[in-house]
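[1] quick one: sequence plus predicted model below, questions after.
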Amino acid sequence: MSARDDLQRTLADIAARDGGLKSFVAVHDTAGAQRELDRALAHRGALQGLAVGVKDIFDTAALPSQYGSALFAGHQPRLDAAIVQAVRRAGGVVVGKTATTEFAFLNPAPTLNPNAAGRTPGGSSAGSAASVAAGLVPLGIGTQTGGSVIRPASYCGVVGFKPTFGALPTPGLKPFSWSLDTVGLFTQRVTDMARWASALSGRTWTSQGAKPVVGIAWSYPFGELTPSARLALETARDKLRAAGVTVKDVDLPAWVADVHKAHDAVQGWEAVRALRDEFEFHADQLSAVLRDYLRDAQEVDDRAYEQGQATAAAGRGKLQQLFDGIDVLLAPSAPDEPPAGYGSTGASTFNRAWTLLHVPCVSVPGAKGVNGFPMGVQVVAPVGEDALCLRAAALLQASFGH
């Protein structure tokens, strides 16, 4: 089947199935998609002709960019975001924009969960995770400021990759918290993730090596393990050991709790400034949850912000302590199975510290919670060790037989 046939099949599939899923908010018509394909075929990259969904928090010159907000209804940027340009340079075809929560915060998107009926797909990258989970596109682009890649990947049962901070470009992303906002990706398989992420980043994240030594933390200063989270970690431990991997129990150092807490101050201070105009001049067009958050976050003063950033910097300086004796750490991707209903996107309890530390993380599907719904297992590696993180994640996915 030719690339043009593949593209037509993808568009037809989205038209036929996404009405009930609501993972896309804008899709190219046939002519627009063909233009995208022509541009893609002019490049000979690893994504040659691959259909890609891009979270509607990124600017796109050929499709509206509304950031999940009524305030920006019909907004049409003149330039593409840097990650969109990277997709095209690698030969990928942007077929549409995927649903996001309002400004990538908490107000839920309309997207449903294809692998957990009646339960949230998570946020804020709900559309990208769900579209990949449903098989509408093989690659989705998202962002994470708290847990917006790892958590929806867990809830939807797909691979979610949050690289080292800054490894994928952010220009053209509508910012919420500029020292936290991280471009991330969704796929079905880690092996595909490694190849495609390498192409988008210009780095080599497909290296081979010895089996990593894996640590698992069973106690967390910022949240107790639920039965489903414990079951997922136990499943991962047993599968890895059966595959000949050394797995050790580890204790998290106390300073990880300080980093977790500092995330709130850093995000709040930056969000107030990133959305200053929207809050000051268009508050009536914001959701109540965002209005209340921005109002309360104004109480975060410069000193608290500076202390938060200092705590984060100190934590990054102690990462060797965190990974002493192990290569990667396993932790829950989410506190529990996807919550029932669509009024909440879940909690980023097990993501915020890693996001502020700027370390790479991969949510690996294959485990289940006590009720049989998806539970991702999060692989965490030191800053800059994205290849190691992906290699360990691929080993874990293979051990799951997923």
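    Arrived safely.
[2] C-alpha from now on. contacts and neighbour counts both.
    Noted.
[3] show residues contacting the longest helix along the chain.
    Identified as the longest helix of the chain according to DSSP state H is helix 255-274. The contact list for helix 255-274, computed with Cα atoms under 8 Å, 6 or more residues apart in numbering, reads 175-178, 180, 221-222, 294, 297-298, 300-302, 304-305, 307-309, 311-312, 315, 352-353, 356-357.
[4] switch the cut-off to 7 Å
    Residues outside helix 255-274 that contact it (Cα atoms under 7 Å, 6 or more residues apart in numbering) are 175-178, 221-222, 294, 297-298, 300, 304-305, 308-309, 311-312, 315, 352-353, 356.
[5] list only those of these flagged as buried.
    Neighbour-count burial (16 or more other Cα atoms under 10 Å) applied to those gives 175-178, 294, 297, 300, 304-305, 308-309, 311-312, 315, 352-353, 356.
[6] okay, helices next: where are they in the stretch 251-400 of the chain?
    Assigned by DSSP state H, counting those that start in this stretch, the stretch 251-400 of the chain shows helices spanning 255-274, 276-282, 288-297, 302-317, 319-322, 352-357, 386-400.
[7] may I see those helices arranged in CSV, with distance to Thr246 as well?
    Output for these, formatted as CSV (distance: least, Cα to Cα, whole Å):
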stretch, distance to Thr246
helix 255-274, 24
helix 276-282, 49
helix 288-297, 44
helix 302-317, 25
helix 319-322, 17
helix 352-357, 23
helix 386-400, 12
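[8] looking at those helices, which one is packed in the most?
    Comparing the helices of the stretch 251-400 of the chain by mean neighbour count (mean count of other Cα atoms under 10 Å), helix 352-357 comes out on top with a mean of 25.
[9] which elements pack onto it?
    Contacts defined by 3 or more Cα pairs under 7 Å, 6 or more residues apart in numbering; DSSP states H and E place helix 352-357 against helix 255-274, helix 302-317.
[10] so how far is the first one from its chain's centroid?
    With Cα atoms, centre = their mean, to the nearest Å as the basis, helix 255-274 stands 18 Å off its chain's centre.
[11] that helix vs helix 288-297, what angle?
    Helix 255-274 and helix 288-297 are oriented at 100 degrees to each other (axes from the mean of the first three to the mean of the last three Cα atoms, to 10 degrees).
[12] what about versus this one:
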Amino acid sequence: METSLSALAESVASGELPPSEVVADALERLDRTEPDIRAWVRVDRTRALDAARRLDSTVQKGPLHGIPFGVKDIIDVRGLPTECGSPLRRGRVAADDAHLVARLRELGAIPLGKTVTTEFAYFAPGPTRNPRRLSHTPGGSSSGSAAAVASGVVPLALGSQTAGSLTRPASYCGVAGLVAPVGGPLVTTGFAGLSHTLDAPGILTRTVADVRLAYLALTGPDRLADPVRDLECPRLAVWSGIELVDISDDMQTAVRHTVEAAVADGAELVDFDWPAVTPRLAEAHGTVMAYEASRALASEGRHPAQLSAPLDDLLTQGRSITDRDYQDALAVAAWARSAILTLLTDVDAIIGPAAPGAAPEGLSATGSPILSRPWQLLGLPALTVPGRFDGQGMPLGIQLIGHPERLDRLFALGHTIEHAAHGRH
């Protein structure tokens, strides 16, 4: 069965596939892949099948009617535990759905279960493996959601990002991912937060067109009939990221080829001098995250023996940050956001690497989030575009940063880039 969101939604809407068959197929895929990939914390098998059977006889169909989806285990699903990858939250059952889960149910979608997250959406990894190569990390913290989509179990999964928690797994697993703008229109009500200034919800699907479908269904279903169109003559600011971290040769090549293809199709390149600023933004991001996390997880911080060393270190650091240093970091963010929004009214996107390279080998760490930190501090939407690969066949995601009020242009550009990468443009 086709596993793209767009194709499944169309097949269900036409009556070709009943929701019960779609959910049963998802569960069969899960049973087949889960022993190797380990993307799921809990599968709500009985309730998912019951919900699908009820939808089989429903005449009025929502735009995501019968579509199974995964939910990162920092996000509440009514009747299921939200354990955040930590023994400190074990067995805490959610009384209500998070806002986005409730909204997806209204649209006809069915939560299949909870996907693995790193501990409190920080660094300590769970058991999930990369579907592209099991000995490599899937990234984090939205590791289970990215792997569940990449392995074809579900066409849609919810994740989140505070540093690089969705962009990096999308890149490593070879799927499309959207980090929504901080502050709306998608909201984090019902999420276990780490940093109220930085936390953003996210969507993972197989393609950019599928991300757009999910986003429009959640925010503007009246526009679902509009086809995704290529963006003519886009203006791009190219960002290498090399001022923050070593970028692999394969990733640099992937970005260069992507930009060259865009220029060949009529894109215009715009001078971009922000590499002098991004290290300062990454530093301010770290200050804000540590300060706010130490307060959001204050009760958990009193049990260091039940925390991983990285999380305990973060909370300890956050407690040592003064109010003045925190306010200074927020001031840096406010200044830079104003400046970048001015730039993004003149260009359609900043384009660069989504991660330093392909997914590293090993499961004891989740890779570096540094290439997302500057943009997450500024609350900007980030779209990860799949389709490029390194010499070993591992995925390399391209990151597009856009204006929070111009997501249509971000989706259109991502669609063009993705199709060019697959040779279908």
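    Here it is on my side, so go on. Because the structure is predicted, anything quoted here is derived from the model rather than measured.
[13] so which bit of structure 2 is the longest helix of structure 1 matched to?
    Alignment of helix 255-274 of structure 1 against structure 2: residues 277-296, by TM-score structural alignment.
[14] do the same with stretch 145-159 of structure 1
    Aligned using TM-score structural alignment, stretch 145-159 of structure 1 spans residues 162-176 in structure 2.
[15] how far away is the residue nearest to the spatial centre of structure 2 from Ser141 of structure 2?
    The centroid of structure 2 falls nearest to Leu166 when counting by Cα atoms, centre = their mean (3.1 Å). Using Cα to Cα, to the nearest Å, Leu166 of structure 2 is found at 7 Å from Ser141 of structure 2.
[16] which parts of the stretch 51-200 of structure 2 are helices?
    For the stretch 51-200 of structure 2, applying DSSP H, counting those that start in this stretch gives helices covering 99-106, 143-150, 167-173.
[17] how far apart are the shortest one and its match in structure 1?
    Right, the one you point to is helix 167-173 of structure 2. Mean deviation of helix 167-173 of structure 2 from its aligned counterpart in structure 1 after superposition (mean Cα distance after the TM-score superposition for structure 1): 0.4 Å.
[18] distance-wise, check Asp6 of structure 1 relative to Leu136 of structure 1.
    11 Å.
[19] circling back to that earlier point, need the helices and strands packed on helix 352-357 of structure 1 in CSV (columns: distance to Glu337 of structure 1).
    Below are those laid out as CSV (distance: least, Cα to Cα, whole Å):
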stretch, distance to Glu337 of structure 1
helix 255-274, 21
helix 302-317, 29
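[20] who wins for proximity to Leu396 of structure 1 among these?
    Judged by Cα to Cα, the one of those that comes nearest to Leu396 of structure 1 is helix 255-274, at 24.5 Å.
[21] next, the mean deviation of the closest one compared to structure 2.
    With mean Cα distance after the TM-score superposition for structure 1, helix 255-274 of structure 1 departs from structure 2 by a mean of 1.0 Å once superposed.
[22] just the angle between that helix and helix 302-317, please?
    Using the same axes, to 10 degrees, helix 255-274 of structure 1 lies at 130 degrees relative to helix 302-317.
[23] got the contact list for the aligned partner of Ile370 of structure 2 in structure 1?
    Using TM-score structural alignment, the equivalent of Ile370 of structure 2 in structure 1 is Thr349. Residues near Thr349 of structure 1 by Cα under 7 Å, 6+ apart: 223, 335.
[24] circling back: please name the nearest non-neighbouring residue to the residue nearest to the centre of structure 2.
    Ser142 (5.5 Å; Cα to Cα, 6 or more residues apart in numbering).
[25] the one you found contacts Thr167, doesn't it?
    No: using Cα atoms under 7 Å, Ser142 of structure 2 is not in contact with Thr167, being 8.9 Å away.
[26] let me see the contact set for the closest residue to Val383 of structure 1 other than its chain neighbours.
    Nearest residue to Val383 of structure 1 in three dimensions, chain neighbours excluded: Val359, at 4.5 Å (Cα to Cα, 6+ apart). For Val359 of structure 1, the contact set (Cα under 7 Å, 6+ apart) comprises 164-165, 380-383.
[27] same thing but at 8 Å, please
    Residues in contact with Val359 of structure 1 (Cα under 8 Å, 6+ apart) are 163-165, 380-384.
[28] okay, and Gly266 of structure 2 sits in which element?
    Here Gly266 of structure 2, judged by DSSP states H and E, is contained in no helix and no strand.
[29] burial check on the equivalent of it over in structure 1, number of neighbours?
    Counting by TM-score structural alignment, Gly266 of structure 2 lines up with Gly244 in structure 1. Using other Cα atoms under 10 Å, Gly244 of structure 1 is surrounded by 9 other residues.
[30] any idea how far Gly244 of structure 1 lies from Gln208 of structure 1?
    From Gly244 of structure 1 to Gln208 of structure 1 the distance is 16 Å (Cα to Cα).
[31] now do the SS call for the closest residue to Leu104 of structure 2 other than its chain neighbours.
    Spatial nearest neighbour of Leu104 of structure 2, chain neighbours left out: Leu218 (7.1 Å); criterion: Cα to Cα, 6+ apart. Using DSSP: H, G, I helix; E, B strand; the rest coil, the three-state assignment for Leu218 of structure 2 comes out as helix.
[32] what about the aligned partner of Leu218 of structure 2 in structure 1, neighbour count?
    The alignment partner of Leu218 of structure 2 in structure 1, by TM-score structural alignment, is Leu200. By other Cα under 10 Å, 24 other residues sit near Leu200 of structure 1.
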